[in-house]
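Trainee: Mind looking at a prediction? Sequence and model below.
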Amino acid sequence: MAPKVLISDKLSAAAVQIFKDRGIEVDFQPDLGKDKDKLAEVIGNYDGLAIRSATKVTEKILEKATNLKVIGRAGIGVDNVDKEAASKKGVIVMNTPFGNMITTAEHAIAMMFAVARQIPEASASTHAGKWEKSKFMGVELTGKTLGVIGAGNIGGIVCDRARGLKMKVVAYDPFLSHEKAEKMGVEKVDELDDLLQRADFITLHVPLTEQTKNILSKENLAKTKKGVRIINCARGGLVDEAALAELLKSGHVAGAAFDVFSEEPATENPLFNLPNVVCTPHLGAATTEAQENVALQVAEQMSNYLLDGAVENALNMPSMTAEEAKIMGPWVALAGHLGSFIGQMTDEPIKAINILYDGVVAEMNLAALNCAVIAGIMKKVNPDVNMVSAPVVAQERGVQISTTNQSKSGAFDGYIKVTVVTEKRERSIAGTCFSDGKPRFIQIKGINIDAEVGEHMLYTTNKDVPGVIGTLGSTIGTNGANIANFTLGRSAAGGEAIALLYLDDAASPELVKQLEATGVFEQVKPLAFDVA
């Protein structure tokens, strides 16, 4: 029986035809996604669901999706899909991460031109029959310094286009190496303050994470060069819009161009109706070419999975064959956890990632395992990264990847060891999978441990002296936190010691501060792992 796919948003006729040509039964209802009750009523009839942004795939919808195997999002953002619920349901979530990069980058460049020459205001004035030539005095881009915050896929294209405009480009991206920046022809700065003080224009190209939220805060905006112009075509929430509005009114900031806002749809905003502020309604990916590209890509990817079992650009499953998935599942999870640990522990640019596979795991699909490790590491800077796009993200940042496989060499049937190299240090962690399929951490920084991986964990380091465990336990207890599992290790008596705790809930900032205030611990780091 042929697979059946529902398209509940507007996709091109060419995308619909791809499904048909591949022998897949397709039901094209482009307005159905707006009716969540009707969607819930019919979703159980389909093997695949192709969407854009209008359809909201909630846990309630997924509960009714008794036959659903794959969701394909034509575009990069999947905020409208409950990925955790989909994973629990066994539904693969795919996106098309590279289809709208050029379009979004071009929009940022267009917005920069628009605010530099006050084009929207000048156009409105001229349409109104005014001829205010002297009112709209602009600035050239040539010779100006462009500060790019985030030099990944889209930011890298913006850097290239800006260099073509004869601008001096300064990039701030903790995961961009100096070597890669040199090849791009841009100057990498290690401190955001350096970029803020030098840039004539600032453009943002980072995802919205805990680290990047309000990256242009009131304090950081105050550090900018007088007369700066700010462009945000990335994500709402990266800029303190109220603080920016005040600086625009005072004249410290000469202009701003925003395609994204902290609340969308944006019917009101502090930036609205201010002079020399250009606003567009989230049009970054809104070109005919981009919309066509992502529609065709998602149709091909979904067809490949439904007919051949091939997994491409999946956010919640590795790229591998169905046969491999049965055997490799626990090891893929382990690889992701090892990468996540390293990523959460590393703040400086990563120069190299070295992965060692030992024993039984050395005979598996190492490409998929490599992707899981790299994705785990890179998720700290880009939550949208998946196992397919992760190597590309690493390559763009000049990260060297090396893999070694060897025969069984220790007490375990197999294990994975991940080492990252930065300009300052090397950091390593190893893990294995027991017969129950549960991943375990077995070594950190060369110190042997045996730690179950939990959703909420706490990592500490200290000198091996008496009383540390008591201080750790009592401080955690007085903060109302409960320890599910507690693992200790040390390099030698009186040497370096580590503890890895599995907590029922995330360690609060107050708990972390209190542990640091004891003066006992050299490092206190809360960690989070996706163990769904």
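Mentor: Received, thanks.
Trainee: From now on I want contacts and neighbour counts done on CA atoms only, so please keep to that.
Mentor: Fine.
Trainee: The stretch 251-400 of the chain: helices as residue ranges?
Mentor: 288-308, 322-345, 366-378, 390-396 (DSSP state H, counting those that start in this stretch).
Trainee: Now do the buried residues in the third one.
Mentor: I take that to be helix 366-378. Using 16 or more other C-alpha atoms under 10 Å as the test for burial, helix 366-378 gives 366, 368-378.
Trainee: Direction-wise, compare that helix with helix 322-345 and give the angle.
Mentor: Relative orientation of helix 366-378 and helix 322-345, computed by axes from the mean of the first three to the mean of the last three C-alpha atoms, to 10 degrees: 30 degrees.
Trainee: this is the comparison structure:
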Amino acid sequence: MVKIVISEFMDEGAAASLEDRFEVIFDSGLVEDRRALLAAVAEADAIIVRNRTQVDAELLAAAPHLKVVGRLGVGLDNIDLAACEARGVTVKPAHGGNGSSVAEYVLTGALMLRRRAYFASQAMQSGEWPRQALIGREVAGSTLGLVGFGAIARETARRALALDMRVAAFDPHLAADAPEWAGVNRHENLDALVASADVVSLHVPLTEATHHLIDAAALARMKSDAVLINAARGGIVDEVALAVVLRQGRLAGAMLDVFEQEPLPAGSALVGVPNLILTPHIAGVTEESNARISQMTADNVRAVLMHQKTTEEQV
């Protein structure tokens, strides 16, 4: 029987929908146990992963029957695409499944960081009343600067415009005359964007070119009352440099959902940094988006396996 291994959390209903035609091994603990994972994929025709399972040469070698990798999300930096292509393994991300979730996360961060009032909890619990110290700013009339202007960034822009924000973006991969730029101030370089924005939000994949794209120099160009939000990929922001500017008060705040190492290692530069909100790679995961992405991925994997079966029967 065709076998599917699911190594990370997934909507249970979507996973169960595969059981009518396939043998399904659903164990979200496999991502934590590499040896058990490699053993589980030995007879697998498909594997479904999120962002933590490393689909690399070692795993591909351990899974000689593998035909498809279903990705519960869109980021592919944990999947060796070249090795998959060389092996004839199809990679199927769930495009469009979590755009609204990430967009809401970014705007939540913008509202919280601009307003500043969320910093009051500890002081309030200590009997203080820091009202004047925590007078913040509105997002209406401020500029949201989007680094990258793909589908999720455009979803974020649409919602930001409804909040009366101005929206600017930088994306060298999107043609200057593309219709997607309507209503958005297109910047030709990153430096100009980060220097003019009140809220900078990152929407690019992690590549050699984007690693530490937001480094000490980029952070120095940002306004001192600006805020930074990263719900894209860890490694795009130089975490040490960010910690320095926040400690020095040269940036109003930041909200990070992704990190160079996940979970955060002991002694991370981000520990104890003021005006910083940290969340555990959850921006794109809500009850609704998890159900959407899980069903999309189940459908994607099913389609590949059924096509493969049909092809083999015709040979």
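Mentor: Nice, I can see it. Quick caveat: nothing in here was measured; it's all calculated off a predicted structure.
Trainee: Fetch the TM-score of the aligned pair.
Mentor: The TM-score (TM-score structural alignment, normalised by the length of the second structure) is 0.87; 312 aligned residues with a C-alpha RMSD of 2.7 Å.
Trainee: correct me, but residue 233 of the first structure touches residue 260?
Mentor: Yes - in this structure, residue 233 of the first structure is within contact of residue 260 by C-alpha atoms under 8 Å, at 5.9 Å.
Trainee: Common neighbours of those two, please.
Mentor: residue 282 (C-alpha atoms under 8 Å, 6 or more residues apart in numbering).
Trainee: mind listing the strands for the stretch 51-200 of the second structure?
Mentor: 68-71, 90-93, 143-147, 166-170, 185-187, 199-202 (DSSP state E, counting those that start in this stretch).
Trainee: deepest of the helices of the stretch 251-400 of the first structure, which one?
Mentor: Of all the helices of the stretch 251-400 of the first structure, helix 366-378 has the most neighbours on average by mean count of other C-alpha atoms under 10 Å, namely a mean of 26.
Trainee: Which elements pack onto that one?
Mentor: For helix 366-378 of the first structure, the contact count by 3 or more C-alpha pairs under 8 Å, 6 or more residues apart in numbering; DSSP states H and E identifies helix 322-345, helix 390-396 as packing neighbours.
Trainee: Could you dump the ones you listed into TSV with distance to residue 268 of the first structure added?
Mentor: Below are those laid out as TSV (distance: least, C-alpha to C-alpha, whole Å):
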stretch	distance to residue 268 of the first structure
helix 322-345	36
helix 390-396	35
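Trainee: out of these, nearest to residue 274 of the first structure?
Mentor: The closest of those to residue 274 of the first structure is helix 390-396. By C-alpha to C-alpha, the value is 37.1 Å.
Trainee: right, and the helices and strands packed on helix 366-378 of the first structure - which one's nearest residue 196 of the first structure?
Mentor: Proximity to residue 196 of the first structure, assessed across these by C-alpha to C-alpha, is greatest for helix 390-396 (23.5 Å).
Trainee: can you tell me what part of the second structure the closest one aligns to?
Mentor: Aligned by TM-score structural alignment, helix 390-396 of the first structure falls on no residue of the second structure.
Trainee: so what does that helix touch, helix or strand wise?
Mentor: The helices and strands touching helix 390-396 of the first structure, judged by 3+ C-alpha pairs under 8 Å, 6+ apart, are helix 366-378.
Trainee: how far is the helix it packs on from where the chain is centred?
Mentor: Centre-to-centre, helix 366-378 of the first structure and its host chain are 14 Å apart (C-alpha atoms, centre = their mean, to the nearest Å).
Trainee: Perfect, that will be all.
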